[in-house]
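> Sequence and predicted structure below; questions after.
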Amino acid sequence: MNGNNELAAAAERVYRRMVDGSATDWGMNMDSWDWVPGVGVVSILAYAELVGKQEAIGYLQEWVERNKHLSEQAKVINSMAPYAIFPELYRRTGDGWYLEKALQIGDWMLTEAPRTREGAFEHTVTENASFPEQVWADTLFMAVLFMARLAKLTGESKYAKEAEFQLLVHLRLLQDPETGVLFHGWNCAERNHMSAARWTRANAWVVLACPWIAGEIASLLPASDEIADRYRKLAEGLLRDQGAEGMWATVMDQPGFYPETSGSAGIAAGWLAGIKLGWLDDTYKEAIDRALKGVMAQIGSDGTVQGVSGGTPVMPSVAAYDEIPCYPTLYGQGLTLILLSLALSNRGG
C-alpha cells in the first residue's frame, strides 16, 4: 500500500507535468478545445476539490480565458468535455459568462446534438470522421457529466432527466449481460457491438462517470435502482478481469494484450467513487490498492504517465486494439490524477 506522502508527491508530479505548457503534440497539448484537454481540466478540478489544491482553480480560469476562442470551432460530443468545469468555476467566481455559456451548451445538447434512433447521443468528434448511429461508452464522461453538473448548478430537472436517460440508455446498449462489463460501442443501425471489444478504457470512462453523474443529479431525481444495479454488475465484472499486477489489459478479457495505464487508473478511480457514493463496500479496497501500485509504477520522476494507449475509435477487430501505440497523453495523466486524488481523499490525506 502506498503512503499518503507518496501518493501526494506523485499527484503533484502528474499535475505539474500537465500544466507546464511545453507540449504541443496532440496527446499532451493543453491548448485546444477537445476531449483530450477536456479530461485534463476535469482531472485538475478534481485535484483541486479533493486534495485542496487551490492554485489549480486559478490555472483553470487562465486555461479557459486562453482557449475559449477555440470553443466555437466545433459543437460535437467530444468537445463538450471542457465544459464540465464551468459550473464549479461559476460557483467560485460568480462570473456570469460561465453560466451563460454552460446554459447555451446544455440547451444545444438537449435540442440539437445528433442522436441515434434510441435517443442516445451519437458520438461525434472534431476529427474529419463520422460514426453515424454509433453509441460509444466515452460519451458519458465527455458530455453527460457536464449535463449532470449543469443540472445540479441550475436545479433544472430537464438537464437531470436527460443525464439520467443518457446514462441508462448507454448502460442498456453497451453492457454485456453475461459478464457485466461494457463493450466499446453499439451500432444502432446494424444492431450489434461492431468488433464487440471489451475495451478497458471504455469501461473506465463509465465506471467513473456513472457514480459521478448519479451523485450530481441525486438532489433532483429519485435514485435509480437500475443504474446502481448495473454499476455494481460492472464493478464486479471488472474485478474478475484485473491482472495479477493490478492492471488490466487494453482489452480486458485478452490477458496476452499489453497492460494499459489510463484504463486501469480510471477503473480503480471508479471503484473509489462508488465507495464514496455508498454503492460499493470496502471489499474492493484490496483490488484498489493493487491497481494503485500498478499505476504508480508507470509514473516517471518527471510526472509523465507511461503505458497509455493512443486515441482509439471502435476498432474493426479485437486484435486491432493491441496494435494501438502507447504514448503520454493528458487523459492518461488525468485519469491517474483523479485516482490519486480520490485515494488521498478517501484516506483523509
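Done, it's in. If you're wondering where the values come from, they're calculated on a predicted model, not measured in any experiment.

> CA atoms for contacts and neighbours, from now on please.
OK.

> what packs against the host helix or strand of residue 231?
In this assignment (DSSP states H and E), residue 231 forms part of helix 225-241. Helices and strands touching helix 225-241, by 3 or more Cα pairs under 8 Å, 6 or more residues apart in numbering; DSSP states H and E, are helix 157-174, helix 200-217.

> Tell me the buried residues in that helix?
Residues 227-228, 230-239, 241 are the ones in helix 225-241 that count as buried (16 or more other Cα atoms under 10 Å).

> Name the stretch among the helices and strands packed on helix 225-241 that sits most buried.
helix 200-217 (a mean of 25; mean count of other Cα atoms under 10 Å).

> Can you give the distance from it to the centre of its chain?
Going by Cα atoms, centre = their mean, to the nearest Å, the spacing between the C-alpha centre of helix 200-217 and its chain's C-alpha centre is 7 Å.

> what angle sits between that helix and helix 157-174?
150 degrees (axes from the mean of the first three to the mean of the last three Cα atoms, to 10 degrees).

> was I right about residue 143 contacting residue 76?
No: here residue 143 lies out of contact with residue 76, judged by Cα atoms under 8 Å, at a distance of 9.3 Å.

> For these two, work out which one has more neighbours and name it.
residue 143 (26 against 20; other Cα atoms under 10 Å).

> any idea whether residue 24 is helix, strand or coil?
coil (DSSP: H, G, I helix; E, B strand; the rest coil).

> What is the burial count for it?
So residue 24, with other Cα under 10 Å, has 11 neighbours.

> what's the spacing between it and residue 16?
16 Å (Cα to Cα, to the nearest Å).

> Check residue 221 too.
For residue 221, the distance to residue 16 - Cα to Cα - is 38 Å.

> Kindly report the same for residue 56.
10 Å.

> Now name the helix or strand holding residue 27.
Applying DSSP H and E, one finds residue 27 in no helix or strand.

> let's bring in a second one:
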Amino acid sequence: MKKLSLFVYSGLGIFTICFLFLCCKPIEKTKKTIASQKEQLISNKLKWSERMALSIMKRHPKAWQIDDHEAPKWDYKIGMILTAYEKLYAKTANQKYFDYIKGYADTLIDSTGAFQNFNPQDHNIDFINAGKILFGLYNKTKEQKYFTALKTLRRQFDDYPRTPSGGFWHKKIYPNQMWLDGLYMGEPFYARYTAEFEKGEKLNDVAHQFELLHDHAMDKKTGLYFHAWDESKKMPWANKETGTAPHIWLRALGWYGMALVDVLDYFPKDHPKRKELVVYLNELAVGVSKYQDVSGLWYQVPNLQSRKGNYLEASGSAMLVYAIAKGVHKGYLPANFKKVATKGLDGLIKKLIKVDADGEIHITQVCASAGLGGNPYRDGSFEYYMSEKIKVDNSHGLGAFLLAAIELDK
C-alpha cells in the first residue's frame, strides 16, 4: 500500500511538473508575442508624417523594396520619399530615418561613387531626382563617393539633349518634348548643385526651363497647365498649333508646383529670375484653388470634375498641398492660401487614408502611372487617364503625402 501511494504521489508529481512546464511555455511565448506586437504598434498620438514614415519602414525594411521591387533600383519615386525622410530626420533627429536614406544610397552606389546599372547616354531626367539625397549624405559623412556620384549626375546636364528653345527633353526616347514631371526630376537638383558648388552660375538655365513651360504649356482658359509640350509638334498627341498635350493631368500640376517651391530654395533674393518664379507659383495657386473639390481634394483631370469616370486622386492632391503650404510658409504666397492646403490635407486624411488595427496607415486612390506616347502608345485622352491603374500605397502617393504632412506638421 505504501509502495502504491508512493507511486501515485510520484506520478502526480511528474504529471504536475509536466503540466506546469507545458503551460508555462505558451504563457512565456504569449508574453513575447504581446511585447512584439506592442513594439510594432504605430501610435496614433504621433504626427501623420511619422505614422506614414514608420508604416512604410514596417512594410519595407529597406527603402529599395518600396513598391515591392524585387531588386534594388535607383528610382525617382523612392528619391522623393527619401527627401521627405530627410526632412523628418531634421525635425526629429531620429537616426533610423537617416539610416534608411543611407542604406538606399549605399545599396545603389559602390565605394568608388559609381551607380548600379547607369548609362550616362540614356539621358533620362527621372534618374536625376533621387540624387537630391546625396547632398545631405555628403554633408554629414564627408564620404567622397557621395560627392563623386553628385558630380556624375551634374554632368548629365552638360550634354543633355534640348529642344530648339533650350528645354531639356523629358527623356532621350521623347525627343523635343518637355513634360511638367521633368521640372521636378531635374531642376531642384540642378539648382542646388549650381548654388552650392558653382556660385549659382546655372540658375538662369534652371529658370529658363520653367519659362518655356509657362509660355507654352499654360492653358489660358483655366490657369492650369497641360501635361506636356512638344516643341516639334510632331507627336500624334500634340496639338498641331500649340504642341500641347490634349489634357491637364493632376499629378503633372503637382510635379510642377513642387518643382517651383523647391528650386526657389536656391535662388537668392536678389536674383533677377526669383520674382518671376514666385509669380508662376502664385498663378498656379490661384488656378488650382478654383478647381479644389469640397472634399479638399482634386480630380485626376482637375478641370473636368463632373465627367463620368473621373475620381479624386491622392498623389496629385498631396503634391499641391505641399507646394501651396510651403509657398505660404516661405512667404511666396499670401497667407490665405494656407486654408487651401489645410483643407487638402484634411481631405486626404478623412477620405483616402486607411488605418489598420496595429496603427499602420495606407494611402488609397493613387494613379499608378501616366505618360504620353511610348509603347504601348498613350494618347493623352481623358479615357487614357481614367484607364491607368489605381493603387493603394503606390510610391507617388506615399512620398507626396509625407511631404504634405511634414510641411503642415499636423
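Yes, it's here. Worth saying up front: this structure is predicted, and the values here are computed from it rather than measured.

> one step back: any chance of JSON lines for the helices and strands packed on helix 225-241 of the first structure, columns distance to residue 110 of the first structure?
Formatted as JSON lines, those follow (distance: least, Cα to Cα, whole Å):
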{"stretch": "helix 157-174", "distance to residue 110 of the first structure": "7"}
{"stretch": "helix 200-217", "distance to residue 110 of the first structure": "16"}
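
> Among those, single out whichever gets nearest to residue 311 of the first structure.
Counting by Cα to Cα, residue 311 of the first structure lies closest to helix 200-217 out of those; the figure is 10.3 Å.

> now that closest one against helix 225-241, angle please.
150 degrees.

> The counterpart of residue 398 of the second structure in the first structure: neighbour count?
Residue 398 of the second structure maps onto residue 333 in the first structure, with residues paired by TM-score structural alignment. By other Cα under 10 Å, 30 other residues sit near residue 333 of the first structure.

> all strands for the stretch 51-200 of the second structure, in order.
All strands of the stretch 51-200 of the second structure, identified by DSSP state E, counting those that start in this stretch, fall at 177-179.

> Give me the spatial nearest neighbour of residue 126 of the second structure, chain neighbours excluded.
Nearest non-adjacent residue to residue 126 of the second structure, counting by Cα to Cα, 6 or more residues apart in numbering: residue 185, 5.2 Å away.

> For residue 273 of the second structure, see how far away the one you found is.
Using Cα to Cα, we find residue 185 of the second structure at a distance of 20 Å from residue 273 of the second structure.

> can you check residue 127 of the second structure too?
Residue 127 of the second structure is 26 Å from residue 273 of the second structure, by Cα to Cα.

> ok, now which ones touch residue 245 of the first structure?
290, 291, 294 (Cα atoms under 8 Å, 6 or more residues apart in numbering).

> Relative to residue 134 of the first structure, which of those residues is nearest.
Among the contacts of residue 245 of the first structure, residue 291 lies closest to residue 134 of the first structure (Cα to Cα), at 31.0 Å.

> Surely the closest one and residue 239 touch.
No: Residue 291 of the first structure lies out of contact with residue 239 (Cα under 8 Å); the separation is 10.7 Å.

> if we can go back for a sec, out of the contacts of residue 245 of the first structure, which is most surrounded?
residue 291 (27 neighbours).

> Would you check the span in the second structure matched by the host helix or strand of it?
For residue 291 of the first structure, the host element (DSSP H and E) is helix 285-296. Aligned using TM-score structural alignment, helix 285-296 of the first structure spans residues 338-349 in the second structure.

> Of residue 127 and residue 273 of the second structure, which one has the most company?
Shown here are residue 127 of the second structure and residue 273; by other Cα under 10 Å, residue 127 has more neighbours (21 against 18).

> check contacts around the aligned partner of that one in the first structure.
Superposed on the first structure with TM-score structural alignment, residue 127 of the second structure falls opposite residue 79. Taking Cα under 8 Å, 6+ apart, we find residue 79 of the first structure in contact with 33, 34, 35, 38, 71, 125, 126, 142, 143.

> Now with 6 Å, please.
Residues in contact with residue 79 of the first structure, defined by Cα atoms under 6 Å, 6 or more residues apart in numbering, are 34, 35.

> Pull up the gap between it and residue 46 of the first structure, please.
19 Å.

> likewise residue 161 of the first structure?
24 Å.

> so where is stretch 238-247 of the first structure in the second structure?
Going by TM-score structural alignment: stretch 238-247 of the first structure matches residues 288-297.
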